Each structure stands twice: as C-alpha cells, then as structure tokens.
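**Q** have a look at this fold, sequence not included:
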C-alpha cells in the first residue's frame, strides 16, 4: 500500500510540477490567455504570470517533492524518510489551511482563483499533506 501511495504522489505532484514547467516555457494552458491564467492560478490582481525563472523554480521544487516518496521508500534510515515527509506534509498543510484564512482571502480576490482555491487548490494541498503523513505512517510500520 505504501508503494501505491508513493506512486500516486509521484504522479499527482509530478503533474503539478509539469504544469509549472509549461507555464515557465510560456504556455497559458489550460486557459485561453496569459491574463486568464494569471487570474486563475495566481489571483492577486496581476494580469501577467510570474517570470519564467520563478515558474521553473517552483517546478523544480515540486519535482523533488514528487520524487521524494520513491526516494524515501528506498532509504535505510526511517528517521530521514520521516523528517523529509513530515516537512513536505507541513508545507502542504500550511498552504491548504492558509487558503481558508481571512488574510489570504482578502489578498487573493481575483476570480476564478478565489473560488478555485476554496474548492480545489486548498483541499488538494490538505489532501497531499495528509498523503505524505500517511506515507510516513507506512514507513514507520515497516
């Protein structure tokens, strides 16, 4: 079961990393324009996407996070695997909870981002955080 969870995290977070890579390369998929994409995925009033280097940096970090479960399963040290997994889970859970906070909602007001954040982005972050904790639980039960 732990291997399946690691594979699902690899696919899911890897797909998010691939999206950021595409955006860094100038794609505005899945929206019709760069402005529509910025309103959909940034939501802070900007009409242009962040610079490519920032999209590439996020893509790189997400790729490492996507590969972590596979790496962690092969680690002999449960301590290192657990610490890394808990750190990743903490970031996802913090992002998920932040999306429901008043300061976040007041800052990120553009639609459709605000609605998508409440319905999809924040819950996805919370789910990913719980999944990384579940991965740790599987590692500790070895």
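**A** Okay, I see it. Quantities reported herein were computed from a predicted structural model and do not represent experimental measurements.
**Q** every contact and neighbour count from this point should use C-alpha atoms.
**A** OK.
**Q** how about the strands in the protein?
**A** With DSSP state E as the definition, the chain shows no strands.
**Q** just give the nearest non-adjacent residue to residue 6, would you?
**A** Once flanking residues are discounted, residue 6 sits nearest to residue 69: 4.9 Å by C-alpha to C-alpha, 6 or more residues apart in numbering.
**Q** go on, residue 34?
**A** In this structure, residue 34 finds its nearest non-sequential neighbour in residue 28, 5.3 Å apart by C-alpha to C-alpha, 6+ apart.
**Q** could I get the contacting residues of the one you found?
**A** The contact partners of residue 28, by C-alpha atoms under 8 Å, 6 or more residues apart in numbering, come to 22, 34, 37.
**Q** for it, give its distance to residue 16.
**A** Distance, residue 28 to residue 16, by C-alpha to C-alpha, to the nearest Å: 14 Å.
**Q** one more: residue 129?
**A** Distance of residue 129 to residue 16, computed by C-alpha to C-alpha: 15 Å.
**Q** of these two, who's got more company?
**A** Legend: neighbour count by other C-alpha atoms under 10 Å for residue 129 and residue 16, higher for residue 129 (24 against 16).
**Q** ok, second structure coming up, stack it against the first:
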C-alpha cells in the first residue's frame, strides 16, 4: 500500500537531483552565489574552484533520471520494458549503491580524504543521510514487489 507513495517520493527526489545536476552542467549556480561556492558545496574536493564539465554533470543527471524511472517501475507506475527479475535486480543494485554511498560518506576515512567545507558539513547533515534513505527506499520497493518469491526460480 505504501509502495506507490514511496515510489513517487523517490522518483521526485531523484528527478529534482537530476535536474539540478543538468542545470549545474549548463552553468546555473543555484543555490550558490557563484561557481566556486557551488563547487565547494556540491563537489568538495580540496582546492576546487570550478564545477565539473558539462559532460560529467549530464552523466550524473542521466543516471539520476534513470534511477527515478526505476523507482517508478518498482512502484508499478511505469511499464516494465524488461523482465521482472531484471527490474528486481536493478532495484537491489540501486539499494546497494545508495546505501553504500550513504554509509561511506560518514566514515572518518572519507572525511579525512579530501572534502572541505561547506561540503563536509552538508554531506554529514544532508547528503549522506538522504542518499542512505534513498537506498533504503529502493530496498523496500524491491522487497515489496508483488511478484517477488523467496525460492529458486525467483520471479515469474
């Protein structure tokens, strides 16, 4: 019952993130005052003064939109263009990717590696927890698939 709501929430968050990455690739600096401040907020590498290239930003945007589409497929809002088992595996993979990034982002080794402020505090407070919750959302959607079975043969 909650799967459709979770699906739409995840897809919306991921689509907004994808749109932001695309806009950043084209030079929009929202929510920062300039490109250097934006780069320090969203990339955080030591000494960064410019945002990544258009191609890099669009690469991330396309993947975020793809994950948004996957969330809609898992919530059965979008048709399944491939077999059901492949969608289930994609959902599991998305869960692992997002949960993994969420966890890695708060490890002391990550924080010592390079990120500078304000990325470091934004990552600790917002980015990593949100990314972790997105991963949990994908896990819940994948486990809630109505055609999921827990025996060999898995999905019909």
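**A** Nice, thanks for sending it over. In this text the structure is predicted, and so the values were computed from the model without any measurement.
**Q** can you pull the TM-score for these?
**A** With the length set by TM-score structural alignment, normalised by the length of structure 1, the two chains reach a TM-score of 0.92; 142 aligned residues with a C-alpha RMSD of 1.6 Å.
**Q** aligned partner of the residue nearest to residue 34 of structure 1 in structure 2?
**A** Aligned counterpart of residue 28 of structure 1 in structure 2: residue 29 (TM-score structural alignment).
**Q** could you do residue 107 of structure 1 as well?
**A** Counting by TM-score structural alignment, residue 107 of structure 1 corresponds to residue 113 in structure 2.
**Q** if I pick whatever residue of structure 1 lines up with residue 62 of structure 2, what's in contact with it?
**A** Counting by TM-score structural alignment, residue 62 of structure 2 lines up with residue 60 in structure 1. Listed by C-alpha under 8 Å, 6+ apart, the contact set of residue 60 of structure 1 reads residue 17.
**Q** tally of neighbours for residue 107 of structure 1?
**A** Counted with other C-alpha under 10 Å, the neighbours of residue 107 of structure 1 add up to 12.
**Q** cool, residue 74 of structure 1 as well?
**A** Counted with other C-alpha under 10 Å, residue 74 of structure 1 comes out at 11.
**Q** any idea how far residue 67 of structure 1 is from it?
**A** Counting by C-alpha to C-alpha, the gap from residue 74 of structure 1 to residue 67 of structure 1 is 11 Å.
**Q** same check on residue 107 of structure 1?
**A** Distance from residue 107 of structure 1 to residue 67 of structure 1, counting by C-alpha to C-alpha: 32 Å.
**Q** from residue 117 of structure 2, how far out is the residue nearest to residue 116 of structure 2 when sequence neighbours are not counted?
**A** With C-alpha to C-alpha, 6+ apart as the measure, residue 44 is the residue that lies nearest to residue 116 of structure 2, at 5.3 Å, once sequence neighbours are left out. Separation of residue 44 of structure 2 from residue 117 of structure 2 (C-alpha to C-alpha): 7 Å.
**Q** between the two, tell me which one has more neighbours.
**A** Taking neighbours as other C-alpha under 10 Å, residue 44 of structure 2 and residue 117 compare with residue 44 leading, 22 against 15.
**Q** how many neighbours does residue 13 of structure 1 have?
**A** 19.
**Q** wait, isn't it in contact with residue 65?
**A** Yes. Assessed by C-alpha atoms under 8 Å, residue 13 of structure 1 is found in contact with residue 65 at 7.2 Å.
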